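K.L.:
Sharing a model that was predicted from the sequence below.
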Amino acid sequence: MKTKVLMVCLGNICRSPLAEGILKSKVDANAVLVDSSGTAGYHIGNPPDKRSIAVAQKHLLDISAQKCRQFSKNDFKEFDLIYAMDKNNFINILSLANTEKDKKKVRLLLDEVNLGINEVPDPYYGGVDGFEEVYQMINSACEAIAKKLN
């Protein structure tokens, strides 16, 4: 049976699409399913932000076919692990949980590594450099997650 992992940020256009693409590149697709979503519904159906697509391409990953979707209560049934990019999204996800079992699935992504911070900053309003920094943070966390899952 596949382990199902969900990456979650606010709009599902910057951080979580990168996290989805990065983790997919590090795990066996036959054993692990990776998806992403956002706690807000601003961009449903849209592709990731052009800057996220560009930074992924720079690292030889193609995330351009992803489509934004909103996190739902049903995701607790579908996924084994749910990673939030920051504390606000972590709290928003937990507020939808019905059971302790659901709550135990939710984690902060950067708690998987010791980077001295536990939130992936939202690069949306910054420049291209912010997307590269975010990529590196997410990549470190996904490396640690992949080691556990593989």
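P.N.:
Thanks, I have it.
K.L.:
going forward, measure contacts between C-alpha atoms and count neighbours the same way
P.N.:
OK.
K.L.:
Nearest residue to R15 in space, ignoring adjacent ones along the chain?
P.N.:
Of all residues not flanking R15 in the chain, C9 sits nearest, at 6.2 Å (CA to CA, 6 or more residues apart in numbering).
K.L.:
My read is that that neighbour contacts G41, right?
P.N.:
No. Applying CA atoms under 8 Å, one finds C9 not in contact with G41, separated by 11.1 Å.
K.L.:
between these two, which one's more packed in?
P.N.:
Using other CA atoms under 10 Å, the more surrounded residue of C9 and G41 is C9, with 29 against 15.
K.L.:
Who are the contact partners of the more buried one?
P.N.:
15-16, 37-39, 84-86, 89 (CA atoms under 8 Å, 6 or more residues apart in numbering).
K.L.:
Please tell me how far it sits from K87.
P.N.:
Going from C9 to K87 by CA to CA, to the nearest Å gives 10 Å.
K.L.:
With D49 instead?
P.N.:
22 Å.
K.L.:
cool, E20 as well?
P.N.:
Relative to K87, and taking CA to CA, E20 is found at 19 Å.
K.L.:
Looking at these two, which one has more neighbours?
P.N.:
More crowded of E20 and K87, by other CA under 10 Å: E20, with 23 against 16.
K.L.:
and D35, that's in a strand?
P.N.:
Yes. Counting by DSSP: H, G, I helix; E, B strand; the rest coil, D35 falls inside a strand.
K.L.:
which residues touch it?
P.N.:
4-7, 20.
K.L.:
Among the residues you listed, the buried ones, what's the ChimeraX command?
P.N.:
Remark: buried members of the contacts of D35, expressed as a ChimeraX selection using 16 or more other CA atoms under 10 Å:
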select :5,6,7,20
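K.L.:
Second structure for comparison follows:
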Amino acid sequence: MNFEALSPDEATPFRIVFVCTGNICRSPMAEVMLRDLVTRSGLGRLITTSSAGTGDWHVGEQADARTVAALAKAGYDGSHHRARQFDPAWFADLDLVVVLDHSQERVLRNWAPTEHDRSKVRLLLSFDQKQAELRDVPDPYYSDDALFDSVLGMIERANLALFTQLAPAIRQGVR
């Protein structure tokens, strides 16, 4: 994705959604961490973040307690999150759909109504050269607290790489 051509304004911020399977572990982590990074950089009015899942079985639930705990240990607040399912109608209003693994990539590209919408779907780790080869952020749901912490670290590094690529283009578009 070429971020150099961006020209967002305050009326239409750059809109990013993170998507995992149930929207209670990985995608809430990514959403909360990138929102914090964007806010601290002063670009909060120009970039919006949200998250969703491909499945509907956790809709309305809070993030997994282990997600909230891992985020809290790292200084983030994930306590306000409520899970929701991705709606293909959202593609028209989104600039970037960041998926956490190749199964969501496949699902979202199948749901995308146009080739342009399919091009919005990107693997999170693809933004980080050091992690890109891994492709997938592991789903910690059936594991222990240590994997939640490890996943949080992976997401944090990839989000920083994403932000490092995105922020200059967003700033350049600001007059």
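P.N.:
Cool, got the structure. As the structure is a prediction and not an experimental result, all values here were calculated from the model.
K.L.:
What's the TM-score once they're superposed?
P.N.:
Here the TM-score for the pair of chains, by TM-score structural alignment, normalised by the length of the first structure, is 0.97; 150 aligned residues with a CA RMSD of 0.8 Å.
K.L.:
Flag every buried residue along stretch 59-68 of the second structure.
P.N.:
Within stretch 59-68 of the second structure, judged by 16+ other CA under 10 Å, the buried ones are 59, 62-64, 66-68.
K.L.:
next one: stretch 51-65 of the first structure
P.N.:
Under 16+ other CA under 10 Å, the buried positions of stretch 51-65 of the first structure are 51-56, 61-64.
K.L.:
cool, stretch 12-28 of the second structure as well?
P.N.:
Neighbour-count burial for stretch 12-28 of the second structure, counted by 16+ other CA under 10 Å, picks out 13-28.
K.L.:
Could you find the counterpart of I145 of the first structure in the second structure?
P.N.:
If you follow I145 of the first structure across to the second structure using TM-score structural alignment, you land on L162.
K.L.:
need the contact list for the closest residue to its match other than its chain neighbours.
P.N.:
Spatial nearest neighbour of L162 of the second structure, chain neighbours left out: F127 (5.3 Å); criterion: CA to CA, 6+ apart. Neighbour list for F127 of the second structure: 158-159, 161-162 [criterion: CA under 8 Å, 6+ apart].
K.L.:
Buried ones in stretch 138-150 of the first structure, by neighbour count?
P.N.:
Per 16+ other CA under 10 Å, stretch 138-150 of the first structure contains these buried residues: 138-143, 145-146.
K.L.:
Quick one: map K26 of the first structure onto the second structure.
P.N.:
Per TM-score structural alignment, K26 of the first structure is aligned with L37.
K.L.:
which other helices and strands contact the one helix or strand its match maps to?
P.N.:
Using DSSP states H and E, L37 of the second structure sits in helix 26-41. Applying 3 or more CA pairs under 8 Å, 6 or more residues apart in numbering; DSSP states H and E, one finds that helix 26-41 of the second structure makes contact with strand 14-20, strand 47-53, helix 65-73, helix 145-173.
K.L.:
Quick check: the gap between the counterpart of N88 of the first structure in the second structure and V121 of the second structure.
P.N.:
In the second structure, the residue paired with N88 of the first structure is S103, using TM-score structural alignment. To V121 of the second structure, S103 of the second structure is 12 Å away according to CA to CA.
K.L.:
Looking at the two, which has the bigger crowd around it?
P.N.:
For S103 of the second structure and V121, the more surrounded residue by other CA under 10 Å is V121, and the numbers stand at 24 against 14.
K.L.:
close enough to count as contact, the more buried one and V107?
P.N.:
No. The pair V121 of the second structure and V107 fails to qualify as a contact (CA under 8 Å) at a distance of 10.0 Å.
K.L.:
Could I get the contacting residues of the residue lying closest to V107 of the second structure once chain neighbours are set aside?
P.N.:
Leaving out its chain neighbours, the residue that sits closest to V107 of the second structure by CA to CA, 6+ apart is T54, at 7.5 Å. By CA under 8 Å, 6+ apart, the residues touching T54 of the second structure are 19-23, 85-86, 104, 107-108.
K.L.:
Just flag the most distant two among the contacts of C9 of the first structure.
P.N.:
Greatest spatial distance among the contacts of C9 of the first structure (CA to CA): S37 and D86, at 13.5 Å.
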